[in-house]
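Asks: Okay, predicted coordinates and the sequence, questions at the end:
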Amino acid sequence: MPDALLEVDRISKRYGEVVALREMTFEVRAGEMFGFVGSNGAGKTTTMRIALGVLTADSGQVRWKGAPLTFETRRRIGYMPEERGLYPKMKVAEQLVYLAELHGLSAAAARRAAGEWIERLGLGARRQEEVQKLSLGNQQRVQLAAALVHEPEVLVLDEPFSGLDPVAVEVMSQVLREKCDDGVPVVFSSHQLDLVERLCDRVGIVRKGQMVACGTVDELHEGGPARVRVRVEGAGPRWVEALEGVQVVDKLNGSVVLELSEGVDDQAVLRAAQDAGPVREFAPHRPSLSELFRNVVTEETAA
């Protein structure tokens, strides 16, 4: 297993009686895209702000290449906040050059890097416009350029796809994958779970300030109950009611998704479906990341 570059090790944070983080722990490896998902208020943004030094943890540590993060190592992080972190009255090119120089680039290198990212992200026609006059989607592109302009060694992005049209989503996805291919670790949070599932090498699910599940999507499926997708022509889901240890957990385009308790024979379920009518579909069902996430939220509500 490759060594971790960015390590979040048991960080905790309280605001009075409110526990924002409780021993939050995960790691991100070189060239890995890590998806950070959870409900609003679960602790994702607080974790990112602690990693950036914007907030201080009550306990625990964030490390880069095995050593605690310092001001100098944090300068090598590309950060994209969920809220717009741009100067609204500055022009696009001027702003990116300024931010690149703040990260230590020379004036010439800053101009060159700003120009490259402006073109790469499709902002060439907007380079002399004030940020406040851009659409929200183009502001988001500028925000990404600001995170990339100093050639960071790690990217930490909070809801980077928010407000983007499908074309911009594809552009940003391609850029992030290219950075990973160059060995840069990428951490991003998102409520767009289909994108997380498509892009990420590993996913961490956060609940009430704790990491409750972490791994590849395949690993997150392991140990869960068996599910099958069944479509019986002309029959509703009532035929399932007579089956012990079987319950309907979803309905999809005329099919039902059944969850089988341990020990239930799927062939017995198939025979019952055939007795109910012509079976047009009977197949194992692999839950999406959205379903896995919903299960975690359901567990939280039931707790």
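Replies: Sure thing, it's come through.
Asks: Could you use CA atoms for every contact and neighbour count after this?
Replies: Noted.
Asks: what's the helix or strand encompassing Y79 packed up against?
Replies: Y79 is part of strand 77-80 when elements are defined by DSSP states H and E. Judged by 3 or more Cα pairs under 8 Å, 6 or more residues apart in numbering; DSSP states H and E, strand 77-80 is in contact with helix 136-148, strand 154-158.
Asks: next up, a second structure to put side by side with the first:
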Amino acid sequence: MPHGPPNVVVMIEIQGLTRRFGDLTAVDDVSFAVHDGHMTGFVGGNGAGKTTTMRMTMGLLGVDAGRVLWNGAPITAANRQRTGYMPEERGLYPKQKIVDQLVYLGELSGMSASDAKAAIMDHLERFGLADRANDRVEKLSLGNQQRVQIIAALMTRPEALILDEPFSGLDPTAVDSMADLLREHTSRGIPVLFSSHQLDLVERLCDHLVVLAKGRVVADGTVAQLRNRGPQRYRLVLGSDAGWVRDVPGVHTVDVDGATAVLELTGETPGADQILLRDALSRGEVKEFARIIAPLSEIYREVTA
């Protein structure tokens, strides 16, 4: 049977991981947690240290300082074997049949050949590749090779998932299928850490975000928490000129264009938003008064600047 029991509770903690390559510190005292049943997005620019951190977590790269914990204890080889890992570089044998090499990888993870084949065919069906099971990998497009690499990580019913750029090269249909599969794992309590440059996708899928820049964690929290780090920005649209908002206490005017104003609450005056709205209503028509929700891309630029 597949070796990962359902409803496993696992938390992975990264504590002070550091890795140097000569004079370059690629990962510098990185700490964060990946909680059970949560999807954690790991984002950062090229060279930020994401892949190096994942490799150290999986024991594929030596650690200069820090440690990785699995449910509060140092991670073991057995824990790592129960982790579905997908590297950024594809590790498939191009001239071998898809189903044959996936069965082989399943057996290496402790599955029987029959259980492995059943899991493989289920995943191939979900990715629309069931009719390609006996094709050699080299006959597949890069996107379909990515699907096969994903199946290798997911088919063993792992207790945790660490995926390096799993959505790279996937078309929208495959992205949706992949997202559904990951949600199925988190619904069973599986912690999922994945890296991606697709910030809109990370924002849509993830419960938690960790942002790296130059080897260091520069932001760690939910999207809502990251949005609340800075001043709250609002848009006010009136039926007449909005220039008077510059004089409202506790409000910083970012921009005024005729009847439209973009404002930030400074925190200096309690209830400044209500004072502002009350003043606006006393002066005439208020067409809009709403908080501006910053996209993740904007938050990312701010924290990595």
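Replies: Happy to help now that I have it. Bear in mind that the values here come from a model prediction, so they are computed numbers and not experimental data.
Asks: And for stretch 153-172 of the second structure, what's in contact with it?
Replies: Residues from elsewhere that reach stretch 153-172 of the second structure (Cα atoms under 8 Å, 6 or more residues apart in numbering): 2-5, 8, 10, 51, 54, 82-88, 106, 109, 111, 116, 119-120, 123, 142-144, 146-147, 150, 175, 178, 190-197.
Asks: Repeat that for stretch 64-75 of the first structure.
Replies: By Cα under 8 Å, 6+ apart, the residues outside stretch 64-75 of the first structure that reach it are 4-7, 51-53, 61-63, 103.
Asks: against the second structure, where does that stretch fall?
Replies: Mapped onto the second structure using TM-score structural alignment, stretch 64-75 of the first structure covers residues 70-81.
Asks: And stretch 176-187 of the first structure, by the same measure?
Replies: Under TM-score structural alignment, the match for stretch 176-187 of the first structure is residues 182-193.
Asks: Between the two ends of that stretch, how far is it?
Replies: 10 Å (Cα to Cα, to the nearest Å).
Asks: so which strand or helix has the spatially most central residue of the first structure?
Replies: Centroid-nearest residue in the first structure: G35, 3.1 Å away (criterion: Cα atoms, centre = their mean). Using DSSP H and E, G35 of the first structure maps to strand 33-38.
Asks: other SSEs contacting that strand?
Replies: helix 44-52, strand 186-189, helix 193-199, strand 202-207.
Asks: Would you reformat these as a markdown table and include mean neighbour count and distance to V228 of the first structure?
Replies: Shown next, in a markdown table, are those (neighbours: other Cα atoms under 10 Å; distance: least, Cα to Cα, whole Å):
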| stretch | mean neighbour count | distance to V228 of the first structure |
| --- | --- | --- |
| helix 44-52 | 21 | 33 |
| strand 186-189 | 24 | 30 |
| helix 193-199 | 16 | 21 |
| strand 202-207 | 23 | 24 |
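Asks: want to try CSV for those, with distance to D250 of the first structure as columns?
Replies: As requested, these are exported to CSV (distance: least, Cα to Cα, whole Å):
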stretch, distance to D250 of the first structure
helix 44-52, 29
strand 186-189, 26
helix 193-199, 18
strand 202-207, 22
